[in-house]
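Colleague: just a sequence and a predicted model for now, questions to come.
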Amino acid sequence: MSESGSSEQPDVIFQELSADNNQQAPMEVESLCMNCHENGTTRLMCTRIPYYKQVIVMSFSCDHCGYRNNELQSGESVQEFGTEIVLHVKEKVDLNRQVVKSEYAKIEIPELELTIPNKSQPGEVTTVEGVLARTREGLLQDQPRRRELDPESADAIDAFIGKIDDCLELRTPFTLKLNDPTGNCYIQSPDPLHVDPRCITSHYYRRLADNKLIGIADDDDEEASEEVLADREWKSYEEAKQEVLRFHSPCPSCGVDCETCMKPTDIPYFQTVIIMATTCETCGFKSNEVKAGNAIQDHGCRLALKVEDAFDLARDVLKSDTCCVSLPELEIDVGYGALSGRFTTVEGLLQATKAQIEEQAKFFMGDSALSAGDGEGSSKSRTIQQVLDAIEAVLQLEKPTTLVLDDPAGNSYIQSLMAPLEDPKLEKTFYTRTYEQNDDLGINDMKTENYEEMKPIAEEDEEEEA
């Protein structure tokens, strides 16, 4: 390439953090030693931690007095939200996880009642084991002198060190909580391409005290008014609707931890619902469910739709857990416990109803029915087959019918094609729940006021015995 066409490539400031990376030498700066006030050497290296961010590693050493100090600072700006990471340490690999924290981070281990407050330690790159080891070394530092001057305190510290040793040997599983208002903290995942089953990361809005701590608010600033805080909470709620929340739960099929995805969404002219989906990579189990995002309504609701054409089959339907489905012309009633909550279409709900009847009818139409004397030609199998054929006729638009959703909680929905005007094919009726329906929903046992009048059952029994 000719000189006229050559151009110098810009130097890469932040190199990947790797044991084999020798491309960049640390930058050395002469600086004052705070121990002997002579000149020492500070070495700076800008690097990038894989699957995390850019950081600046600093190391100071003084040849006069031998003082040394290591520190880490984030190469990123303060994040929009604070970060809290909760790690459940149960295996050896968890002790070896890399931990990155700034000087503003707070560390807690509830099982040890241990708290390392903000700005008590410089920022550093360490491991979970290193956090405990550093605490242990700090406690052992003055133990010989402490045993002479205050034997009781020394014995208490020895007992506490024993608890730390139990955690280091994993005889006692523990929880590590890392809270950093700057948002620049990190705990390594053994498999960064998959969700970490023992580590939960959450983000939060900083309070005024947190902003003052990290220096982005004036010391004379006062907490925002309730109106401003309410506006922030509303914005946070709206932002949450745009995110898919992921958490771990045991698989209903094999019991192994699997991932559940959850997302709130708004249904036009109705309310907010929560869509949940679970997938197990171990056994292949999959399920999806819809939960109502609102409270139980004041009245029950009965929805009746005349299904006559393809547009009716394509209507959206929300069936809650407490909703009963019926097709009066076909003499079909499906209780609220048979089909779980789901957001689908009229066609999808009819197909799910058909599949549920086929599943329950295997006893009358399968091999067990033949062995019991109820074969394919029996009256039971003919009746069930007629019901299945009738549902199929409705799906093929060969036979009109009425779809009825009866929900005592009032949280079910059928899409209106003429909203906000009245739909002539959709009839909506509100009614007052019976005592039995309130009992099924647990309303009869609810007490929402005058809590001070409530007495524990044990105290009432003691008073009766007295």
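Modeller: Everything's here; your move.

Colleague: going by C-alpha atoms from here, please, whenever you check contacts or count neighbours.
Modeller: OK.

Colleague: all helices of the stretch 1-150 of the chain, in order?
Modeller: 92-95, 128-140, 143-149 (DSSP state H, counting those that start in this stretch).

Colleague: of all those helices, which one is nearest Lys380?
Modeller: Put simply, out of the helices of the stretch 1-150 of the chain the one that sits nearest Lys380 is helix 92-95, at 58.9 Å, with distance taken as Cα to Cα.

Colleague: contacts for that closest one, please.
Modeller: Taking contacts as Cα atoms under 8 Å, 6 or more residues apart in numbering, the residues outside helix 92-95 that touch it are 89, 127-129, 168, 170, 190.

Colleague: mind putting these into TSV with distance to Lys106?
Modeller: Rendered in TSV, the data for the contacts of helix 92-95 read as follows (distance: Cα to Cα, whole Å):
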residue	distance to Lys106
Val89	18
Thr127	15
Val128	14
Glu129	16
Leu168	20
Leu170	23
Pro190	23
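
Colleague: try this one side by side with the last:
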Amino acid sequence: MSVIEEERVRGGVFKDINAEDEDQQPTVIESLCMTCYENGSTRLLLTKIPFFKEIIISSFTCPHCNWTNTEIQSAGRIQEQGVLYTLQVKTKEDMNREVVKSDSASTRIPQLDFEIPAFTQNGSLSTIEGLLDRAVAGLEQDQPIRKATDPVVAEKIEEFIQRLKKLKEVEKEFTLIIDDPSGNSFIENPFAPQKDMALTVAHYKRTPEHNAALGIEVEEEENDEKPGSDLDTMRNEVLVFNTNCPECNAPANTNMKLMILYVVNCEIWRSHRRAGNQNNLTDPSDMSRDLLKSETCSVLIPELEFELGMAALGGKFTTLEGLLKDIKDLIVSKNPFMCGDSSTADRAEKLELFGQKIDKIIAGEMDVHIILDDPAGNSYLQNVYAPDPDPEMKIEKYTRTFEQNEDLGLNDMKTEGYAEK
């Protein structure tokens, strides 16, 4: 293990971001100014934002020409899936939403046919208004040269710049789309822990083109194994390989055992079934119920107007108490907008109140319904009255919608004729 990895495990290199931590001082490096070619200074701060793992914040200042530049770069691992944020900007308050945009993310505003392609800007930690200001500054940079060499083009760009500036007044609703194959970008939900009706978050599987752009090499596996080959010897073998922990990014081991995946091909049933478990918590002993939450399972608590989408928290086997503690930890303790300059008194008060309600549920002082909704049907909640029916729990199976099948990749799945040549 390298020195960086050892420090990463101990938390010595990347510390939690905290504006009140006097020991969290940036590293200052003498650097060349690319504007006047004199020496300036670059300040590097290695820190951690819980939702985005580790980041590097850099700030360059030149005392000779007074040129400055700030950037944010991801120092953590690329996420398992890409992420697509779609925000309907309706009010001026939406312009204050914090945004983490990595350098691999593209930004689009369909109403203006405007797009900032991936890898054309460095990563940034800003607001929606800041993103628009940065786009305007980029377009205005070469305007003096355009006015001298091509006045017609300069005039059209000036008209477009004015349209971008008007967006900040939010006279009309517009859509902001951030598409990041690395999964390391983020748009703030100011209503957390409640669901944000204006914001849609979708996770997707990267294409080979995405992996190539990110510099990821994916080895193709050969599936033409025959009986009697090494495949048979692997059936009862547990494979161990090195990975990074999805929570803290520390080196860890993953155990894997070969399993068989099959598809039931029935024109009527067609495997289009999903399951939902609803449990009414009326007794503290309910907290000890075993619970299996898959990565495709969402969690709802209607009394708190709370919904945790699929892919959040990942898949885990725990208890109801453990799930609630993980939810509180994710929303309250690990929320990057609860500390430093990003924190506001109103937001902190709402999230603190949410945490107190979770504590009351765990202590049995508040009756609520816990709903596990898994489109893949791979989640489970223990029936403590088994083999008798559980009077506190309702299990419902129903047909998935087209959108849910699309999220699970079932609409494009070929279940017949795939072996034909």
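Modeller: Arrived safely. Note that the structure is a prediction, hence the values are computed from the model and not measured.

Colleague: need the TM-score between these chains.
Modeller: Overlay of the two chains. TM-score (TM-score structural alignment, normalised by the length of structure 2): 0.50; 262 aligned residues with a Cα RMSD of 4.8 Å.

Colleague: before we move on, the earlier item: so of the contacts of helix 92-95 of structure 1, which ones are in strands?
Modeller: Secondary structure assignment (DSSP state E) places 89, 127 from those within strands.

Colleague: quick test: name the residue nearest the centre of structure 1.
Modeller: Among the residues of structure 1, the smallest C-alpha distance to the mean C-alpha position (Cα atoms, centre = their mean) belongs to Phe247, namely 4.0 Å.

Colleague: which helices and strands sit right next to the helix or strand hosting that residue?
Modeller: For Phe247 of structure 1, the host element (DSSP states H and E) is strand 245-250. Of the remaining helices and strands, those touching strand 245-250 of structure 1 by 3 or more Cα pairs under 8 Å, 6 or more residues apart in numbering; DSSP states H and E are strand 257-266.

Colleague: and the residue nearest to Thr172 of structure 1 when sequence neighbours are not counted, helix, strand or coil?
Modeller: Nearest residue to Thr172 of structure 1 in three dimensions, chain neighbours excluded: Asp166, at 5.6 Å (Cα to Cα, 6 or more residues apart in numbering). For Asp166 of structure 1, the secondary structure call by DSSP: H, G, I helix; E, B strand; the rest coil comes out as helix.

Colleague: what do we get in structure 2 for Asp166 of structure 1?
Modeller: Superposed on structure 2 with TM-score structural alignment, Asp166 of structure 1 falls opposite Lys166.

Colleague: check the spacing between its match and Asn122 of structure 2 real quick.
Modeller: Counting by Cα to Cα, to the nearest Å, the gap between Lys166 of structure 2 and Asn122 of structure 2 amounts to 25 Å.

Colleague: these two: who's more crowded?
Modeller: Asn122 (15 against 12; other Cα atoms under 10 Å).

Colleague: surely the more buried one touches Ala105?
Modeller: No - counting by Cα atoms under 8 Å, Asn122 of structure 2 stays clear of Ala105, with 9.5 Å between them.

Colleague: ranges for the strands of the stretch 1-150 of structure 2?
Modeller: With DSSP state E, counting those that start in this stretch applied, the stretch 1-150 of structure 2 shows strands at 15-16, 27-32, 39-49, 53-61, 68-74, 82-89, 98-101, 106-109, 114-116, 124-127, listed in chain order.

Colleague: with distance to Val201 of structure 2 and mean neighbour count added, can I get these in CSV?
Modeller: Converted to CSV, those look like this (distance: least, Cα to Cα, whole Å; neighbours: other Cα atoms under 10 Å):
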stretch, distance to Val201 of structure 2, mean neighbour count
strand 15-16, 25, 18
strand 27-32, 35, 14
strand 39-49, 19, 20
strand 53-61, 19, 20
strand 68-74, 20, 17
strand 82-89, 5, 19
strand 98-101, 14, 22
strand 106-109, 14, 18
strand 114-116, 19, 14
strand 124-127, 18, 19
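
Colleague: buried ones among the contacts of helix 92-95 of structure 1?
Modeller: Buried members of the contacts of helix 92-95 of structure 1, scored by 16 or more other Cα atoms under 10 Å, are 89, 127-129, 168, 170.

Colleague: farthest-separated two in the residues you listed?
Modeller: Thr127 and Leu170 (15.0 Å).

Colleague: which residue ranges of the stretch 201-350 of structure 2 form helices?
Modeller: If DSSP H, counting those that start in this stretch is used as the criterion, the helices of the stretch 201-350 of structure 2 fall at 208-214, 230-234, 320-328, 345-362.
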